[in-house]
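My questions are about this predicted structure, shown below with the sequence.
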Amino acid sequence: MRIKDACTRHVICIPQHQTVRAAARLMQAKYVGALIVVDADADALVPIGILTDSDIVKAVVANHANPDSTAVAEIMTAVVVTCQDESDLKEAIQIMAFHGIRRLPVVDEYGHLTGIVAVDDVYGALVDSLQSLTQAFSPE
């Protein structure tokens, strides 16, 4: 299975200049634990960072920083690990395991954001594959 068939296509993004409070409100409104940070001035969505709810807790809440004056770019993870949308599920799992990450932005051949795959998406794809296998070999 290719990762583009298992990933979530609707990715919630935020420009790097936005405040941490704006990011937290967006996470709350969209029921997500991570945002892909993009360059607002770019023509296409290219991931330049990722911001998780854990990043906010560790960098802002625990340090008593001001979420209204702290920019997303200040606390995001700037080294974005991605996978190609044509990659297979096994490769995405290996990337996630190697880097110890639960969310993996998916990009096309030009580095443009096309989706995101989370551990839950991987579990779902694996369950679907196992169910198909079970049905193929079960007596009718």
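Done, it's in. Numbering: from 1, shown residues only.

can we go C-alpha only for contacts and neighbour counts from here?
Fine.

how about the strands in this structure?
For the chain, strands defined by DSSP state E occupy the ranges 13-15, 34-38, 47-52, 83-84, 103-107, 113-118.

got these as JSON lines, with mean neighbour count columns?
Below are the strands of the chain laid out as JSON lines (neighbours: other C-alpha atoms under 10 Å):
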{"stretch": "strand 13-15", "mean neighbour count": "22"}
{"stretch": "strand 34-38", "mean neighbour count": "24"}
{"stretch": "strand 47-52", "mean neighbour count": "23"}
{"stretch": "strand 83-84", "mean neighbour count": "24"}
{"stretch": "strand 103-107", "mean neighbour count": "24"}
{"stretch": "strand 113-118", "mean neighbour count": "23"}
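
let's bring in a second one:
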Amino acid sequence: MHGSPHTVGDVMTRGAVAVGRDAPFKDVVSSMDQWQVSALPVLEGDGRVIGVVSEADLLFKEEFRDSDPDRFVQRERLADLAKAGGVTAGELMSAPAVTVHADATLAEAARIMARRGVKRLPVVDGVGLLSGIVSRADLLKVFLRDDEELTEEVRQEVVEPLFPLSADHIRVEVSEGVVTLSGWTDGTDLAPVAERLARAVEGVVDVRCLLSPVSVRNDNG
């Protein structure tokens, strides 16, 4: 997919496992165990995502099982105590759900995960209906792109547009996802731009820029 970033829709898991608002506690645990996931979207009606129930949400029941919280704990952890007493997905879930759209870039999804401290994001359409799930592991799939594919994309989408007069004098080498740009450019010092654009190509691990700007000379002068 040359010329545009890879999107969440390219790497997400479709047909994601989910539970309804009224799913019992034990059914939620069973679904997580069966499908080997750490969180499940909670759906309502025709498939609208209203929340997410995670292992962390479920563990409050175990944490407070043998305890008698004092007033300070009750005041500071009111929401956690409420989840400890929950018996359905709707009572256990974190809401509203942190979601992402299929056309979001992988960088955008990664930032959401990092800022909100979540490992998986429900992917929703324009009206909030579940389309799939994207996980941290899904975002890392771009780094499985082979070196030959990366070489072609960097040359076609970075080198040739930036350096139309000297593209043939620029060498693009990729080894284990690390891009090396070497050779000379046609007068204008666009090497920093080339480095930035190459680094933005999905799947690139790092960039080594060895480009040297050389003024274009008039052979007759």
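Structure received. On a predicted model such as this, the values are computed, not experimentally measured, just so you know.

May I have the TM-score of the superposed chains?
The TM-score (TM-score structural alignment, normalised by the length of structure 1) is 0.83; 132 aligned residues with a C-alpha RMSD of 2.3 Å.

sorry, back to before: in JSON lines: the strands of structure 1, plus distance to Val61 of structure 1.
Shown next, in JSON lines, are the strands of structure 1 (distance: least, C-alpha to C-alpha, whole Å):
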{"stretch": "strand 13-15", "distance to Val61 of structure 1": "20"}
{"stretch": "strand 34-38", "distance to Val61 of structure 1": "16"}
{"stretch": "strand 47-52", "distance to Val61 of structure 1": "13"}
{"stretch": "strand 83-84", "distance to Val61 of structure 1": "31"}
{"stretch": "strand 103-107", "distance to Val61 of structure 1": "22"}
{"stretch": "strand 113-118", "distance to Val61 of structure 1": "25"}
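
can you tell which of those is closest to Val127 of structure 1?
strand 113-118 (14.4 Å; C-alpha to C-alpha).

Give the aligned range of that closest one in structure 2.
Across structure 2, the stretch matching strand 113-118 of structure 1 (TM-score structural alignment) is residues 130-135.

Give me the mean distance between the matching stretch and structure 1.
Aligned to structure 1 and superposed, stretch 130-135 of structure 2 gives a mean residue distance of 0.7 Å (mean C-alpha distance after the TM-score superposition for structure 1).

and Val81 of structure 1, how many residues sit next to it?
18 (other C-alpha atoms under 10 Å).

re earlier: quick one: closest of the strands of structure 1 to Ala6 of structure 1.
strand 113-118 (7.1 Å).

Please list the residues outside the closest one that contact it.
3-4, 6-11, 45-47, 85, 102-108 (C-alpha atoms under 8 Å, 6 or more residues apart in numbering).

Stretch 70-90 of structure 1 now?
By C-alpha under 8 Å, 6+ apart, stretch 70-90 of structure 1 touches 1-4, 6, 15-20, 23, 37, 47-52, 55-56, 59, 92, 95, 104-109, 114, 122.

go with 6 Å
Applying C-alpha atoms under 6 Å, 6 or more residues apart in numbering, the external contacts of stretch 70-90 of structure 1 come out as 1-4, 16-20, 49-51, 104-108.

what's the span of it from first residue to last?
Distance across stretch 70-90 of structure 1, first residue to last, is 37 Å (C-alpha to C-alpha, to the nearest Å).

So which bit of structure 2 is that stretch matched to?
Going by TM-score structural alignment: stretch 70-90 of structure 1 matches residues 87-107.

quick one: the matching stretch to chain centroid distance?
In terms of C-alpha atoms, centre = their mean, to the nearest Å, the centre of stretch 87-107 of structure 2 is set 14 Å apart from its chain centre.

and what of stretch 4-11 of structure 1?
10 Å.

do the same with stretch 77-92 of structure 1
Centre to centre, stretch against its chain (C-alpha atoms, centre = their mean), the figure for stretch 77-92 of structure 1 is 10 Å.

got the buried residues for it?
77, 81-85, 87-89, 92 (16 or more other C-alpha atoms under 10 Å).

Run through the residues that contact the alignment partner in structure 2 of Thr52 of structure 1.
Using TM-score structural alignment as the criterion, Thr52 of structure 1 maps onto Ser54 of structure 2. By C-alpha under 6 Å, 6+ apart, the contact list for Ser54 of structure 2 reads 38-39.

how close does Ser54 of structure 2 get to Ala18 of structure 2?
11 Å.

for Leu121 of structure 2, same thing?
12 Å.

next one: Arg136 of structure 2
18 Å.

for Ala89 of structure 2, same thing?
Taking C-alpha to C-alpha, one finds Ala89 of structure 2 at 10 Å from Ala18 of structure 2.

Repeat that for Lys83 of structure 2.
19 Å.

same deal with Gly183 of structure 2?
Taking C-alpha to C-alpha, one finds Gly183 of structure 2 at 53 Å from Ala18 of structure 2.

re the thing from before, output the buried residues of stretch 77-92 of structure 1 as a markdown table; include the columns distance to Gly33 of structure 1.
Shown next, in a markdown table, are the buried residues of stretch 77-92 of structure 1 (distance: C-alpha to C-alpha, whole Å):
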| residue | distance to Gly33 of structure 1 |
| --- | --- |
| Thr77 | 14 |
| Val81 | 17 |
| Thr82 | 17 |
| Cys83 | 19 |
| Gln84 | 22 |
| Asp85 | 22 |
| Ser87 | 24 |
| Asp88 | 24 |
| Leu89 | 22 |
| Ala92 | 19 |
